[in-house]
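*Asks:* Let's see this in three dimensions:
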Amino acid sequence: MPEWIQDLIGDVTLVQVLLWVALVVFFVVVVKKAWKPLTEFVALVNALKELPEFITQTKSTLATQNQTLATQNQTLAVIKHEVLPNSGGSMRDQVDRIKHKLDNDNDRLDGLDQKVASLELKQIEPYRPQKGTP
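*Replies:* Predicted coordinates for the structure are as follows:
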């Protein structure tokens, strides 16, 4: 064996080499098994670091949404007031009045149509040929 290898190895025994190899293998196995939990722990720490900013953004978003919902509730109350009957002032009441007038007008027109048809028959009747006459 060359002299530089003997100087490098020195008085290391085979048992010492096997112990070092076993230690390296043990270290590799431990690191391999602990790697996933370690990366998850690092991810958790990073997420906790960003948590205060996330909470601030969430509070701001919720405040904006609450303001929007309040505005929408006011708008819906106005629409509801107009769509539901309320003693005469809503659009619904006006539509109901117009429908009632149209129903009355249709009834009157039906009656007038019957009278016109009756008058037409009376005017045509004298000019119809009588049965039994040539």
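*Asks:* From here on, just use CA atoms for contacts and neighbour counts.
*Replies:* Will do.
*Asks:* and the next element down the chain from the helix or strand hosting V42?
*Replies:* Using DSSP states H and E, the element containing V42 is helix 14-83. Once helix 14-83 ends, the next helix or strand along the chain (criterion: DSSP H and E) is helix 91-124.
*Asks:* buried set for that following helix?
*Replies:* Using 16 or more other C-alpha atoms under 10 Å as the test for burial, helix 91-124 gives M91, R92, D93.
*Asks:* Over to stretch 54-67?
*Replies:* Buried residues in stretch 54-67 (16+ other C-alpha under 10 Å): none.
*Asks:* chain center to it: distance?
*Replies:* 18 Å (C-alpha atoms, centre = their mean, to the nearest Å).
*Asks:* same question, stretch 101-111
*Replies:* Mean-position distance between stretch 101-111 and its chain equals 47 Å (C-alpha atoms, centre = their mean).
*Asks:* one more to put side by side:
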Amino acid sequence: MNLPGWFIDWAGDVTLAQVVIWIAIIVFLIWILRKSWPGLRAAIKLTDILSALPAFMEQTKNTLSEQDQKIAEIHHETHNNNGSSIKDSTDRIELGVRGLFDRVGILEETTRSLITSDAELRKDTANLRREFDDTHPRSAIEHLRDNPTQQGES
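*Replies:* So this is what the prediction gives:
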């Protein structure tokens, strides 16, 4: 086998055994790289995540501070604090509504009593008219209706 002269100059005194060893080493390195590639990718990803961690921690700290402030505002509004909270307003409204219920109850009782009294008065009025009609002749009643001014004179 005739090899070009430049190749012989370049290769020099390399033996076939050395070439096989170098090829074996290269194949072994490729195999190692291929087997370790998922781990290498995970290490790179972990490095990226860890580099973003300080910014994430600062953002989380700021978010928690904002939430603490909002929670304090909500706490202020939902607990009694001398009249300025929603809780105090709700208590005042409940007290007012309770008073209105009491007043409405009294009005209902009074209305029932008035309805009963009205029914009794209407019944009494009807009885009085019947008695009046029974005790006075019809002509006298018609005369009184026709001449209302003479009612007080007779």
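*Asks:* any chance of the buried residues of helix 91-124 of the first structure in TSV, with distance to E125 of the first structure too?
*Replies:* Converted to TSV, the buried residues of helix 91-124 of the first structure look like this (distance: C-alpha to C-alpha, whole Å):
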residue	distance to E125 of the first structure
M91	50
R92	49
D93	48
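*Asks:* got the angle between the helix holding V42 of the first structure and helix 91-124?
*Replies:* Computed with axes from the mean of the first three to the mean of the last three C-alpha atoms, to 10 degrees, the direction of helix 14-83 of the first structure lies at 50 degrees from that of helix 91-124.
*Asks:* According to the alignment, which residue of the second structure corresponds to I79 of the first structure?
*Replies:* Under the alignment by TM-score structural alignment, I79 of the first structure pairs with I86 in the second structure.
*Asks:* Map L53 of the second structure onto the first structure.
*Replies:* When the first structure is aligned by TM-score structural alignment, L53 of the second structure is paired with L51.
*Asks:* ok, how many other residues are close to that match?
*Replies:* Using other C-alpha atoms under 10 Å, the number of residues around L51 of the first structure comes to 12.
*Asks:* how close does it get to F26 of the first structure?
*Replies:* 37 Å (C-alpha to C-alpha, to the nearest Å).
*Asks:* what residue of the first structure takes the place of I26 of the second structure?
*Replies:* That one, I26 of the second structure, aligns with V24 by TM-score structural alignment.
*Asks:* ok, now which ones touch that match?
*Replies:* V24 of the first structure makes contact with no residue under the criterion C-alpha atoms under 8 Å, 6 or more residues apart in numbering.
*Asks:* rerun at 10 Å
*Replies:* Going by C-alpha atoms under 10 Å, 6 or more residues apart in numbering, V24 of the first structure touches L18, V30.
*Asks:* ok, it to K122 of the first structure distance?
*Replies:* Using C-alpha to C-alpha, V24 of the first structure is found at 122 Å from K122 of the first structure.
*Asks:* Check T61 of the first structure too.
*Replies:* T61 of the first structure is 80 Å from K122 of the first structure, by C-alpha to C-alpha.
*Asks:* One more: N66 of the first structure?
*Replies:* For N66 of the first structure, the distance to K122 of the first structure (C-alpha to C-alpha) stands at 74 Å.
*Asks:* go on, D103 of the first structure?
*Replies:* Remark: distance between D103 of the first structure and K122 of the first structure (C-alpha to C-alpha) = 29 Å.
*Asks:* Could you do K80 of the first structure as well?
*Replies:* 54 Å.
*Asks:* same deal with Q57 of the first structure?
*Replies:* 86 Å.
*Asks:* what does S60 of the first structure give?
*Replies:* For S60 of the first structure, the distance to K122 of the first structure equals 83 Å [C-alpha to C-alpha].
*Asks:* circling back to that earlier point, so the match of I79 of the first structure makes contact with H76?
*Replies:* Yes. The pair I86 of the second structure and H76 passes the contact test of C-alpha atoms under 10 Å, sitting 8.7 Å apart.
*Asks:* Fine, thanks again, bye for now.
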